[in-house]
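Chemist: Structure of the sequence below:
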Amino acid sequence: MSDPAAAALLRARVSDAACVLFGLVTVVAFGAAMDRGGASARLLALNVGAGLAACALLVWRRRHPAGVLIAMGPLVAVSLLCTGAALVAWFTVAAHRRWPVVAGAGALYLAMLPLHIWRQPWGRLDPAALLPGLVVTVGVAGWGMVLRHRRHRVQTLVERAERAEAEQRDRVRQARRLERARIAREMHDVLAHRMSLLSLHAGALEFRPDAPPEEIGRAAGVIRQSAFQALADLQEIIGLLRADETAESAESPGDRPPVEPARPQPAPADLPALVEECRRAGMPVRLANRLPETAAMPATTGRDIYRIVQEGLTNARRHAPGAEVMVTVGGDEAQGIRVEVISGPGITPAPVPVPPGSGMGLLGLDERVRLAGGRLTHAPTADRGFRLEAWLPWHR
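Modeler: Coordinates of the predicted model:
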């Protein structure tokens, strides 16, 4: 048994013992008063027996509080020595039952008091002497009902707190699912770019096996570097997903493993490096970056700009090999940001078939731009090229 359950059971047992002891003390006190008043031995024995029976009924007061109080009614009519046990039963009913039950059981209990006064053979009992008893009885009932209301209030607050914790856990799980979806989109954008470079150079080596050794060595170097970077990106993504799953299965925040901070996200300042990488791969690319250098751009907006350009270059490399590509990025905080990637018609045949998954990049890019509150358009141009244009708000 857990410690809280054991402590609660111990408190219940101590409370029951105290209630029975209070009833016995009442029996002894009133019995001594009757003995001093000259009551006969037979009458004294009858009253003491009724008082002890009432104390014995207190054993079932937690399971059947109203039934115990009703069963004590005839005993109260017989003997005043049942007063202590009856008050305990009365308090239990008020503390554990609704007020209609309390009112009904209390009315039956109070109806026995006039009968008790009427049948006293050892001296008339002044009805006015019962007034303090009635006040005490009503006070005990009020105390019990206040405790019941307080316990109900505490239980309601506990349920609300548990419900709030459950809702918070649901929000955390939802945030993790959204983060996994974001990581999946990033994985597609990054790996698609790396794999397109690998496919391009591997296809070139297959298409031109008689190329000069310098050109073969340069292509092999690009293949090695792209494969190494793709493997590093994939390992980082898998590590993030594993760390997130482990944190979600932890029982408490203290049990969660530390998550390594993510590396810096790409920004418009990284576009020249991206373009230079494509140039080294043999892709003619021009970049016109007209963004203001002094303005502070949100990190998420800068990352979206980079991914749009990266996906546009990847599509051009896949579907229009050898075509010249023009990348234009411009805008400001008031008008938003416009990103444009225009490629001409392919001038060389594709060295390898288009890899699987082609065509899904634009769908993912459209979702990224839509979630950012922007617009994306793409269509062929009149000279059989392709135009990709996106507008993004400066602030989301």
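
Chemist: For the rest of this, base every contact and every neighbour count on C-alpha atoms.
Modeler: OK.

Chemist: Contact partners for the nearest residue to Leu125 once chain neighbours are set aside?
Modeler: In space, and not counting its chain neighbours, Leu125 is closest to Ile117: 6.1 Å by Cα to Cα, 6 or more residues apart in numbering. Ile117 is in contact with Arg124, Leu125, Pro127, counting by Cα atoms under 8 Å, 6 or more residues apart in numbering.

Chemist: Would you format those residues as a markdown table with neighbour count and distance to Ala94 included?
Modeler: Shown next, in a markdown table, are those (neighbours: other Cα atoms under 10 Å; distance: Cα to Cα, whole Å):
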| residue | neighbour count | distance to Ala94 |
| --- | --- | --- |
| Arg124 | 10 | 32 |
| Leu125 | 14 | 28 |
| Pro127 | 11 | 25 |
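
Chemist: related to what we said a few turns ago, check which helix or strand covers the residue nearest to Leu125.
Modeler: Assigned by DSSP states H and E, Ile117 belongs to helix 99-118.

Chemist: Can you name every helix or strand that the helix or strand just after that helix contacts?
Modeler: The helix or strand immediately downstream of helix 99-118 is helix 131-207, counting by DSSP H and E. Judged by 3 or more Cα pairs under 8 Å, 6 or more residues apart in numbering; DSSP states H and E, the packing partners of helix 131-207 are helix 83-96, helix 213-249, helix 299-319, helix 360-371.

Chemist: one more, for comparison:
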Amino acid sequence: MTRAAVPEHPWLLPGALSVDAAARAGRGPRRTTRDWVVDSICFLLSLGWVLLATADAVGSDPQFSTPLSQRWMVPADALLGLACCALLWVRRRWPLGLAVATTPLTLFSMASAVPLLILYFTVVVHRRTAVALAVTAAGLITNFAFNYLRPDPHMPYWVTVAWGVVISLSVLAWGMFVRARRQLVVSLRERAERAEAEQQLRVAQARHLERTRIAREMHDVLAHRISLLSLHAGALEFRPDAPPEEVARAAGVIRGSAHAALQDLREVIGVLRAETTAEEDPERPQPTLGDLPALVEESRSAGARIGVREVVTSVERVPAAVGRSVYRIVQEGLTNARKHAAGAAVTVDVAGAPGDGLTVEIRNRWPVGGVAGPEIPGAGTGLVGIAERVSLAGGRLEYGRDDSGDFRLAAWLPWPA
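Modeler: Model (predicted):
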């Protein structure tokens, strides 16, 4: 997520940016309902102050000591106050320009006091601190001159000056507080939007990882089932004179394996096409170490010679992820034996205990004279996927031809105590 660019004044708030940008483009600022309400209240308060100050000046005898204290100053002051009230409607466009232009009025105009304070407050809210302090300093200087030119008959000079300083600093503090609060709100909003975008990214990544994991699982499952199909179909092709019972049994295995393969393929395609999140995806039952005998028996029904030795302490305590990895390793080993060493005897050893880890080894004789019959096609990435699975689990994997001439696939997986 990128932050909004600030063309000229990086200290402005987003609302002030849009107003100033509209002003530079020659368009009127777009007011919200809240802006209309606030501007109306400010105008009415200022208008009330102008009427009150004018009525007070008319009802009292002039007691001024300088030539500026002529009676024509009262209506002139009232007109200046009304003009400043009208300027409040455009103060959002040019707050600093209006504040600078009306600064001379603070030398002598009493009726303009409230609208000029509102202009000053607008500058503090929408401009950086240095500009606000400069305007404040100018106002404090004119405060001394105003109390000298129009002294209060009921209070000493320095008391009225002190009251002017207090009022100016109070407006400055209030405006800076409002500006800081708006900046905090903008920052929190951006942070919330950024957090929402990051959450959506995490959900997308989780969905991608989940689909990748399911695709990897389906690769192992489909490779195993399709290799069984190829093995049985090859037996029927090379033995067309087999007894009807054997042909029927092989056809039943082919039908069952094809049905299971189609079901697995339908599930993975449905998951990969789904637009739901990973948490909403239907989770299919995953194999565990307890499903290993069924896997071996399925291969034996296809004619494979498999010997199993399982020495595992506390089978029920094997973590689900470790048991699933062992299942996939054995499945890949049996599939490779059918592909590359058809007819060779296969031995499967599984042993382990909590704290010692779990060891699985699949061994078969190296084929002599090549593979009989057509070779079962494959992607050649089965062992790569097993190596990745074992690595993610924190284990070790070894495979290849050993000194005795057998092909050996062995893995060790951690099993915490």
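
Chemist: where does the TM-score land?
Modeler: TM-score for the superposed chains, counting by TM-score structural alignment, normalised by the length of the first structure: 0.89, backed by 378 aligned residues with a Cα RMSD of 2.4 Å.

Chemist: Just name the most buried of the helices and strands packed on helix 131-207 of the first structure.
Modeler: Greatest average neighbour count among these goes to helix 83-96 (a mean of 26), per mean count of other Cα atoms under 10 Å.

Chemist: how about the residue mapped onto Val125 of the second structure from the first structure, what does it touch?
Modeler: In the first structure, the residue matched to Val125 of the second structure (TM-score structural alignment) is Ala95. Taking Cα under 8 Å, 6+ apart as the contact definition, Ala95 of the first structure lies against Ala141, Trp143, Gly144, Met145, Val146, Leu147, Arg148.

Chemist: Please spell out the ChimeraX selection for the buried subset of those.
Modeler: Remark: buried members of the contacts of Ala95 of the first structure, expressed as a ChimeraX selection using 16 or more other Cα atoms under 10 Å:
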select :141,144,145,147,148
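
Chemist: Ile70 of the first structure: which of the contacts of Ala95 of the first structure is nearest?
Modeler: Within the contacts of Ala95 of the first structure, proximity to Ile70 of the first structure (Cα to Cα) peaks at Ala141, which comes in at 15.0 Å.

Chemist: Please determine how far that closest one is located from Val93 of the first structure.
Modeler: 8 Å (Cα to Cα, to the nearest Å).

Chemist: same thing with Ile347 of the first structure?
Modeler: 93 Å.

Chemist: With Ala243 of the first structure instead?
Modeler: From Ala243 of the first structure to Val93 of the first structure the distance is 54 Å (Cα to Cα).

Chemist: Over to Met72 of the first structure?
Modeler: 13 Å.

Chemist: What of Val59 of the first structure?
Modeler: Val59 of the first structure is 14 Å from Val93 of the first structure, where distance means Cα to Cα.

Chemist: can you check Gly373 of the first structure too?
Modeler: Counting by Cα to Cα, the gap from Gly373 of the first structure to Val93 of the first structure is 62 Å.

Chemist: buried residues in stretch 408-417 of the second structure?
Modeler: Buried-residue list, stretch 408-417 of the second structure, by 16+ other Cα under 10 Å: Arg408, Leu409, Ala410, Ala411, Trp412, Leu413, Pro414, Trp415.

Chemist: Give me the subset of these lying in strands.
Modeler: Secondary structure assignment by DSSP state E places Arg408, Leu409, Ala410, Ala411, Trp412, Leu413 of these in strands.

Chemist: So what's the residue count around Glu375 of the second structure?
Modeler: 14 (other Cα atoms under 10 Å).

Chemist: what residue lies at the spatial centre of the first structure?
Modeler: Arg169 (1.3 Å; Cα atoms, centre = their mean).

Chemist: That residue corresponds to which position in the second structure?
Modeler: Under the alignment (TM-score structural alignment), Arg169 of the first structure maps onto Gln200 of the second structure.

Chemist: That concludes my questions; thank you for your assistance.
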